[in-house]
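Student: make a model of this:
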Amino acid sequence: MEVNGYRSDGVGAAVAMVNAWTGEQGSTPDVPGARDVLRPFSFLVEDVDEGALGPLVQWAGELRAFFVLDELEAAVEYVNGLLARVEVRPRLVDHGYGLHLHHAPSGVPFVQRMRINTAMGLAHLVADYGLGRSGVCAAGDCDRVFADTSRNGRKRYCSDACANRANVAAHRARRRAAAPGAGRG
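Tutor: Sure, this is the predicted structure:
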């Protein structure tokens, strides 16, 4: 049983980093901005300093490459390459909330912890679901990424806003096509 959510925290952090710091909407963060992006995923964000920003943005770019893959074999190879570059030393710890598993060795720098946890999160995502639950947003004008760890696994958009915008556009297109006189020219 996954008590502390490291799987989802690593996946969620990967998605958040990619969407915040890469692609058309991406920007280079400052320390408070980087902490804000990562805070929801239960990492010790107070360890983020100026020296971590460049390596975090670079890693986000490498993580983006995973989300654009559409063949399982290529994704497995890519994630294995990420895993080969991190030092994973699983250990059981108890911070007063019950025993749980940490993937990172004790005392490693923040950037290394992020690399380990995001790589492990993506590895679990691929092992558990294949590629059907991750990718680039299905909205034609959006390059943000998503990963769906929900029970039903039907997410295809990065956000409700993109899903709603696409659904409204499709509805309007169907109404126009069904309108009397449509298609005459």
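Student: make it CA atoms for all contacts and neighbour counts henceforth
Tutor: OK.
Student: can you map out the helices along this structure?
Tutor: Applying DSSP state H to the chain gives helices spanning 6-21, 31-38, 50-67, 72-84, 110-129, 160-178.
Student: now do the second one: which elements does it pack against?
Tutor: In other words, helix 31-38. Helices and strands in packing contact with helix 31-38 are listed as helix 6-21, helix 50-67; criterion 3 or more CA pairs under 8 Å, 6 or more residues apart in numbering; DSSP states H and E.
Student: buried residues in that helix?
Tutor: Neighbour-count burial for helix 31-38 flags Val31, Ala34, Arg35, Val37, Leu38 (criterion: 16 or more other CA atoms under 10 Å).
Student: adding distance to Val57, write those out as a markdown table.
Tutor: What follows is the buried residues of helix 31-38, written out as a markdown table (distance: CA to CA, whole Å):
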| residue | distance to Val57 |
| --- | --- |
| Val31 | 12 |
| Ala34 | 9 |
| Arg35 | 13 |
| Val37 | 12 |
| Leu38 | 12 |
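Student: here's the other one to compare against:
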Amino acid sequence: MGEPTSRTGAEFVDTLTLQPWAKLSLVGAGLLVLGSFQPWITLDVSETVATTLGVPTEETAGGLGGDGVTTLFFALVIAGVVLFYAARSESGPGLRTAGLSLFSGLVVAIVAYAVYADARATQDGYAAAEIEGTVSLELHASLFVVALGAIVLVASGAIGIKREWTTPEE
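Tutor: Down below sits the predicted model:
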């Protein structure tokens, strides 16, 4: 047995087999990572409404204090699986990985929408109390980054499934 060889990062990247759809999956995972850290939504309630209903004057949703942990998990799983198969297989990530990208994108899209819908329902509930004061909902850019990441994952997964399904094994 010879001595172990070490490779630079560039040499390792050159050995990866990544189809265009798999690269797109990595972009989607990167967007999820970026959007997962910051709050997605802020609900601001006037002092009058907050005092009357016994709620805080500001509530945030998403980010690492909420469902951002879920989106970050899916991002890391997708990136890990894509890179694992890119490094281990001559043909690169295959049909199962494309399916995982599609599934993860759908789950993340549902999570992001659920956070938004819950904040809207809370806002509507406070407004329905008909108390003099304001209730405003602020959508942060990180929610849109997560949504874009989910769309990219769904698209890359669908493209990958189509390509892998119709490409004969060699």
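Student: TM-score for these two?
Tutor: The TM-score (TM-score structural alignment, normalised by the length of the second structure) is 0.32; 90 aligned residues with a CA RMSD of 5.0 Å.
Student: sorry, back to before: just name the closest of the buried residues of helix 31-38 of the first structure to Asn19 of the first structure, please.
Tutor: Set against Asn19 of the first structure, the nearest of those by CA to CA is Val37 (9.6 Å).
Student: can you tell me how far the closest residue to the closest one other than its chain neighbours is from Ser8 of the first structure?
Tutor: In space, and not counting its chain neighbours, Val37 of the first structure is closest to Ala16: 6.4 Å by CA to CA, 6 or more residues apart in numbering. As for Ala16 of the first structure, its distance to Ser8 of the first structure is 12 Å (criterion: CA to CA, to the nearest Å).
Student: follow-up on the earlier one: need the helices of the first structure in JSON lines (columns: distance to Gly135 of the first structure).
Tutor: Shown next, in JSON lines, are these (distance: least, CA to CA, whole Å):
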{"stretch": "helix 6-21", "distance to Gly135 of the first structure": "10"}
{"stretch": "helix 31-38", "distance to Gly135 of the first structure": "20"}
{"stretch": "helix 50-67", "distance to Gly135 of the first structure": "5"}
{"stretch": "helix 72-84", "distance to Gly135 of the first structure": "11"}
{"stretch": "helix 110-129", "distance to Gly135 of the first structure": "12"}
{"stretch": "helix 160-178", "distance to Gly135 of the first structure": "14"}
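Student: can you say which of those helices is packed in most?
Tutor: Burial of the helices of the first structure is given as mean neighbour count (mean count of other CA atoms under 10 Å); helix 6-21 ranks first at a mean of 23.
Student: ok, now which ones touch the residue most central in space within the second structure?
Tutor: Residue closest to the average C-alpha location in the second structure (CA atoms, centre = their mean): Leu32, at 3.5 Å. Neighbouring residues of Leu32 of the second structure by CA atoms under 8 Å, 6 or more residues apart in numbering: Thr71, Leu72, Ala75, Val145, Val146, Gly149, Ala150.
Student: of all the helices and strands packed on helix 31-38 of the first structure, which lies closest to Asp94 of the first structure?
Tutor: Among these, the nearest to Asp94 of the first structure by CA to CA is helix 6-21 (14.2 Å).
Student: okay, the angle between that closest one and helix 31-38?
Tutor: Helix 6-21 of the first structure runs at 130 degrees relative to helix 31-38, counting by axes from the mean of the first three to the mean of the last three CA atoms, to 10 degrees.
Student: list the helices and strands helix 6-21 of the first structure packs on?
Tutor: Contact analysis of helix 6-21 of the first structure by 3+ CA pairs under 8 Å, 6+ apart lists helix 31-38, helix 50-67, helix 110-129, strand 145-147 as its packing neighbours.
Student: output the contacting helices and strands for the last one.
Tutor: What that stands for is strand 145-147 of the first structure. Strand 145-147 of the first structure packs on helix 6-21, helix 50-67, strand 134-136, going by 3+ CA pairs under 8 Å, 6+ apart.
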